[in-house]
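K.L.:
give me a model of this one.
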Amino acid sequence: MLLVGNKKKPLDEIADIHLDDEYERGEMARVLRLGLVCTRTDPKLRPSISQVVCTLDGSERFFKEEGGKEGDVSRKQMYDSSMLMVRQMQALGIH
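P.N.:
All right, here's what the predicted structure looks like:
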């Protein structure tokens, strides 16, 4: 299961159907989780390129430093990220 937004989804629902269930689940989960943290709204919450490379090489260090499960985002991080987006929209005059 992978936490996507506020829902847990099995990898089978996320993986490309053309893979015909022929993939290493741990690797798939790592790449998907990494994609989620790399697309966080607040750039300060995203991993550095060296952290991305280490994670793709199999290191769990970045996710362990993040605390909790891989890919999980704390409520504070989600709130901070959302507030940043709201402030940016307000600065652009978007209401």
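K.L.:
all contacts plus neighbour counts: C-alpha atoms, from now on.
P.N.:
Will do.
K.L.:
name the element residue 8 belongs to?
P.N.:
Secondary structure from DSSP states H and E places residue 8 in strand 7-9.
K.L.:
that strand - contacts with which helices or strands?
P.N.:
strand 2-4 (3 or more C-alpha pairs under 8 Å, 6 or more residues apart in numbering; DSSP states H and E).
K.L.:
let's compare: structure for the following, please.
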Amino acid sequence: MKMKKQLVNILTKKNNSQKFFDKKIGGEIDSFSLPIDSDFLLSPLHAARYLDVSVKFIYELIQSGQIKSQPIGNRLKRIRKKTLDNWLIQQAMKFER
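P.N.:
Purely as a prediction, here's the structure:
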């Protein structure tokens, strides 16, 4: 039930941007804004912040094929925000059954 509430909160934000904060790095808070309505490409770090999970978990999802990533060059990967939202919906539906 908690996951369903978090999903609803993420997907029904009233404003156009959402702030994410991470621990202090070099005396400043590392943060970024994410437009909710756009189809952004996120780094695995930002995807992890968006879902409030570890970066390792994001890489496990990519490796297992549960979420698709866009390769950029030989080493970089990016994940569409829409892909993460769809994955969240699928996870919430599993718990409702």
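K.L.:
please state their TM-score.
P.N.:
The pair, once superposed, lands on a TM-score of 0.34 when counted by TM-score structural alignment, normalised by the length of the first structure; 62 aligned residues with a C-alpha RMSD of 4.5 Å.
K.L.:
identify each buried residue in the next helix or strand after the strand holding residue 8 of the first structure, please.
P.N.:
As assigned by DSSP H and E, the chain's next helix or strand after strand 7-9 of the first structure is helix 11-14. By neighbour count on 16 or more other C-alpha atoms under 10 Å, the buried set for helix 11-14 of the first structure is residue 11.
K.L.:
residues in contact with residue 31 of the first structure?
P.N.:
Neighbouring residues of residue 31 of the first structure by C-alpha atoms under 8 Å, 6 or more residues apart in numbering: residue 56.
K.L.:
gap between it and residue 4 of the first structure?
P.N.:
For residue 31 of the first structure, the distance to residue 4 of the first structure equals 13 Å [C-alpha to C-alpha, to the nearest Å].
K.L.:
what is the helix or strand in which residue 94 of the second structure is found packed up against?
P.N.:
Element membership for residue 94 of the second structure (DSSP H and E) is helix 81-96. In terms of contacts (3+ C-alpha pairs under 8 Å, 6+ apart), helix 81-96 of the second structure is packed against helix 2-11, helix 44-51.
K.L.:
just the buried positions in the shortest one, please.
P.N.:
Of the residues in helix 44-51 of the second structure, those buried under the neighbour-count criterion (16+ other C-alpha under 10 Å) are 44, 46-51.
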